[in-house]
Every structure is written in C-alpha cells, then in structure tokens.
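1. need a structure here:
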Amino acid sequence: MDKVGILGGTFNPPHLGHLIIANEVMCSQGLDEVWFMPNQEPPHKEKSNAASNRDRIEMLKLAVDTHPGFKLELIELERQGPSFTYDTIKILKENYPQKQFYFIIGADMVEYLPKWHNIDKLLEMITFVGVQRPSYNLETSYSILYSEVPEMGISSSMIRSRLKKGGSIRYLVPDSIGNYIKENHLYES
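-> Purely as a prediction, here's the structure:
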C-alpha cells in the first residue's frame, strides 16, 4: 500500500517552507509521495492581494515539478461550497483505495484539531503528521505522528507583503515561482 502525504493550504504563493516541510515529512515518515492540495481561499483570509486559482495552480506546478515524489491534487479547488477535510478524505479514499493517507499539519492546526469537523471519524481514516511552527504547541490528546522540520518564519502573507512594498523574495520561493510572480505582476500594490 502506497503511503501518501497530503499538504493542504492556500499556497498563495507556495514557498520554500512548504517544499521543505513536504520533503522532511516524506523522508521521516517513509512516504512514497506528497500531494499538494490547494484549497479555496478561506473567507477569513485577505482577498485583496490574492492570486487567482489558476495562478496558484501554475505556481504549484512549478514547485512540484522539481521533485519526483511531489504531485498536485486539485480535488479541493474542483469542489463547490464549504470544504471539510473529512469530506475530501472520504472521496480520496474512495478514489484511491490502495493508498494510505497522512495529512500534514502545522502546530497551529494541531492545536485546532478538537474543532475539526468529524475529527473522530477522520482519525479512523487517516494519520495526522504534525510539524512545528513558531509560537505554537504540538501537544494534543489525539494520536498523531510528529516530524522534525527546520523552523522557518516564511509565510505566504509575509511574501505578499514584501511584494506589495516592492521588496525582494529571493531565497523565499523557488526562482521559477519568483519569475512567474514577476512576469504575471502578482501581489503588486
């Protein structure tokens, strides 16, 4: 049975922190692949400086193209309405019964697990893998795995803020994504 990690997020834009997390979890947990799963922009996130779904997909294609074990999974973008992880995993398990799924989450989401929709059923379907994020705690009463990753303060919102001010994002995103952002005038003020 193939072991597949899922790394979800808005990836607006994808950055080196995402790639490092995916690679570190893949290696430490012995995963065969990591699927990057972009989701719809949540209502609580700032919309004014966001890239389109098409641009986020194109940037993710550039990001995953550099690693043979990284793939793109668009199920969350293709679905309409609110998207709960439970519903997504249910569909993925039906579509890929030969895969064992590992859902990669940051410490911020580890703290939030008690509030997840159908968390008890979800824990029966997948294995969560928690990774440290600055200023968050990885402790939980739920049975999850942990992977050590280098702590970085890189975030998509920081990158968007720098670009809005005309700052440099060199070494924060792969060069191919930096070029895509520049060529398509994304995140400018």
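2. CA atoms for contacts and neighbours, from now on please.
-> Fine.
3. have a look at the chain and report its longest helix.
-> Ranked by number of residues, the top helix in the chain under DSSP state H is helix 16-29.
4. how close does residue 132 get to residue 158?
-> 18 Å (CA to CA, to the nearest Å).
5. here is a second sequence; please produce its structure as well for comparison:
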Amino acid sequence: MKNARTGLLGGSFNPPHIGHLRLCIELLEQAELDTIQLIPAHIPPHKKVDNILPFDMRCAMLEAAIQDHPELSVNRMERERTGPSFTFDTLQTSIDRSPDTNFTFILGDNDLLTMEKWYKGKEIGMLCDLTVAGRSGADPAELDIFINSFWNVKRHNTGRWDILNGGTVRYFSVPILDISSSMIRSRWLSGKKIDWLVPQTVKVYLESYSQEIRKTWQA
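-> Now for the predicted structure:
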C-alpha cells in the first residue's frame, strides 16, 4: 500500500508569486493531497535562460515564501541535473527514489494541451497520476478531446480519466489569477509596487539582493 499522496509542481519560479501558492492551497484541498513538492527547474527546457536568477536564489525565495506552510516543501533535485529539466526525467527520478509514494504531477490546463510536444509527453501519463488545474480557462470539452486522443483512457463523469496501464488524470477548477512571473519582473524593474502579488518574504528577498537581481532580469 502506498503512502502519502504527493503533488509535484515544477516551474522556473523566477520569482515565485501568490499564484503559485494559491494553486497549491487549492489542490491540497480539492485533490486531497497530503503534501506538495515545488521543484524549481535548474535549466528550463523551453525558456530563455539569460534573465533567470541563479538556481539557489530561486530556491531560497521559494523556501521563504512557503515557510508557514509545512505541507509544502522545496525539492532541489534539479540541481543534480546537467542538462535541461525535462519533466519525464524529474518524475522518473522521484519515483525511483520514493517508490512507495503516490505521486501526482501538477500542471495547468493549457500545459496539458501541449503535452504532445513535450519530451516523452505520452509516457508521463504512464509514470504517475496527473492533476490538471483549470487555471487558464481552457474549454473542458477541448481537454476531453485531447485526453481521449492522446492516451487510451476510460472516461468518468467527474473530471477523471483512467489511462490504460498508466495513471489517472483528474481535472480541478481553481481560481484564475492573472499573475505571472514575467509581469512581476516588469513591474519590479520599473519601480512599481508588487505588494500582494508576491509573499512579503519574497519582496524582502528581492530588496535585499536588488542589485544582482536587477542585473539578471535586465539581461
């Protein structure tokens, strides 16, 4: 019998913001997860890397952001990777290290619709469960069409699909917060206030290392 239900949420977290944290709270409750591990990418495979803060800085901000939420943790496993942080590799490593944990990979509805372009995208659904957050307003009917065409599934009537010889895909509607790391970077660089867009601990961190952060984000 497997142990805790653990969600895995990857991203660049450049910087982390309240959208990331609110998503975690929603899924801890709705998906009845026991814990969520936030996994910063060391080398994001699909993003410009010139303006991404060093890995350790992003981890430190994220740890400061979640310090009052013991059910959330930061996993620094991507530091060990020399190449791009592909989701399939991250999941496989997590499963190999903790075979008794019931992992579910957290992704947005818009991300799900692009999985056919991911590295081993189809195989991801064979490794573990998928928890899909409807945070971008994608049409549920479009999601259903994609899931049924991408995998061999048994569809349920409750936002759930069972992948044959694989995991389970579950869909949850969460509040849509129109917040992004790129927007926060732009506001911060232009001297605008970012209060209530990021946790206070992240704001303090940005101010403490403002010179180094500004140099990177302006690259």
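6. and residue 132 and residue 158 of structure 1? Which one has more around it.
-> residue 132 (21 against 13; other CA atoms under 10 Å).
7. got the contact list for the alignment partner in structure 1 of residue 19 of structure 2?
-> Residue pairing (TM-score structural alignment): residue 19 of structure 2 is matched to residue 17 of structure 1. For residue 17 of structure 1, the contacting residues are 152, 154-155, 172, by CA atoms under 8 Å, 6 or more residues apart in numbering.
8. for residue 44 of structure 1, the count of nearby residues, please.
-> Based on other CA under 10 Å, the number of other residues close to residue 44 of structure 1 is 6.
9. which residue packs closest to the corresponding residue of structure 1 for residue 185 of structure 2, ignoring adjacent ones?
-> Structural alignment (TM-score structural alignment) places residue 185 of structure 2 against residue 160 in structure 1. Ranked by CA to CA, 6 or more residues apart in numbering and with sequence neighbours excluded, the top spatial neighbour of residue 160 of structure 1 is residue 187, at 5.7 Å.
10. the one you found belongs to a strand?
-> No. Judged by DSSP: H, G, I helix; E, B strand; the rest coil, residue 187 of structure 1 forms no part of a strand; its state is coil.
11. let me know whether it touches residue 163 as I believe.
-> Yes. Between residue 187 of structure 1 and residue 163 a contact is recorded at 6.0 Å, counting by CA atoms under 8 Å.
12. all helices of structure 1, in order?
-> 16-29, 53-64, 75-78, 85-95, 107-112, 119-125, 156-164, 175-183.
13. can you name the residues that contact the aligned partner of residue 177 of structure 1 in structure 2?
-> Residue correspondence to structure 2 (TM-score structural alignment): residue 177 of structure 1 is matched to residue 202. Listed by CA under 8 Å, 6+ apart, the contact partners of residue 202 of structure 2 are 15-16, 61-62, 64-65.
14. repeat that for residue 7 of structure 2.
-> 33, 35-37, 103-106.
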